[in-house]
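Colleague: Here is a sequence with its predicted model. Questions after.
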Amino acid sequence: MLTRSDDADAEYWDFDKILDHKWSKQPGRQGKIDVKVKWSGFPEDEATWEPMELIRKDSPTVLAEYAPLKALSMSPGGNGPTSI
């Protein structure tokens, strides 16, 4: 499950799968990866971009099953390999 809040009383939402990934363009998150999450019970067009760190922390198995991410090995600027 993935948290949608940083609260101690955080609500957890189930998701079905990771659809895509991209390098974040948000201030303070450059060089980090965001993943597009398809939420359980919602259509694919309501998928949202979430920080990969949340997926890694809350659902490492789902992250491991996302094959395209395994092949991702270059930084957003093309300056060499990075670890995910």
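Modeller: Right, received. Where do you want to start?
Colleague: hey, let's count contacts and neighbours off CA atoms from now on
Modeller: Will do.
Colleague: Name the nearest residue to L19, ignoring sequence neighbours.
Modeller: Spatial nearest neighbour of L19, excluding adjacent residues (CA to CA, 6 or more residues apart in numbering): K36 at 5.3 Å.
Colleague: Can you name the element that comes right after the strand or helix carrying E50?
Modeller: Element membership for E50 (DSSP states H and E) is strand 48-51. Proceeding N to C from strand 48-51, the next assigned helix or strand is helix 52-58, under DSSP H and E.
Colleague: Only the buried residues of the strand holding E50, if you could.
Modeller: W49, E50, P51 (16 or more other CA atoms under 10 Å).
Colleague: Am I right that the first one is in contact with W39?
Modeller: No: using CA atoms under 8 Å, W49 is not in contact with W39, being 10.8 Å away.
Colleague: before we go on, here's another structure to hold up against the first:
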Amino acid sequence: MITAVKLQSNNAESTARFWSAVLDVQVWQMISRYVDLTGEVDVGAADRLRENGFEAAVDGSQAVDVNGCDNTVFLVQT
């Protein structure tokens, strides 16, 4: 589980929407670029990302917020 990471973002609004979908909470400031992360998420994270206009791997194991950050997030379902 990621509790807090503070880095610079290209697009704060996009990044907040991305991480809000991943973590299933309201995020107002979050992660940025050039960092690949692995996060423990619930089974709905990939679907929430897709519903918010982001691309997630078919199997739900990876996602990238191309508008806000250039990193790959590896999603491990709990």
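Modeller: Yep, it's here. The structure presented is a predicted model; accordingly, all values stated were derived computationally and were not measured.
Colleague: Work out the TM-score between the chains.
Modeller: Between these two chains, after superposing, the TM-score reads 0.29 (TM-score structural alignment, normalised by the length of structure 2); 47 aligned residues with a CA RMSD of 4.5 Å.
Colleague: Would you mark the buried spots in the helix ranked longest in structure 2?
Modeller: The single longest helix within structure 2, with elements called by DSSP state H, is helix 12-23. Residues of helix 12-23 of structure 2 classed as buried: A12, S14, T15, A16, R17, F18, W19, S20, A21, V22, L23 (neighbour count, 16+ other CA under 10 Å).
Colleague: Quick one: list the elements packing against the strand or helix carrying E40 of structure 2.
Modeller: Using DSSP H and E, E40 of structure 2 maps to strand 37-41. Applying 3 or more CA pairs under 8 Å, 6 or more residues apart in numbering; DSSP states H and E, one finds that strand 37-41 of structure 2 makes contact with strand 73-77.
Colleague: Report the angle between the strand it packs on and helix 12-23.
Modeller: Angle of strand 73-77 of structure 2 versus helix 12-23, following axes from the mean of the first three to the mean of the last three CA atoms, to 10 degrees, is 20 degrees.
Colleague: As TSV, the buried residues of strand 48-51 of structure 1 with distance to A64 of structure 1 would be great.
Modeller: Shown next, in TSV, are the buried residues of strand 48-51 of structure 1 (distance: CA to CA, whole Å):
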residue	distance to A64 of structure 1
W49	18
E50	16
P51	15
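Colleague: hang on, the earlier thing: other residues contacting the strand holding E50 of structure 1?
Modeller: K32, I33, D34, V35, K36, V37, K38 (CA atoms under 8 Å, 6 or more residues apart in numbering).
Colleague: Give me the nearest residue to the third one, chain neighbours excluded.
Modeller: Nearest residue to D34 of structure 1, sequence neighbours excluded (CA to CA, 6+ apart): P51, at 4.5 Å.
Colleague: cool, the second one as well?
Modeller: The shortest distance from I33 of structure 1 to any residue other than its chain neighbours is 4.6 Å, reached at W23 (CA to CA, 6+ apart).
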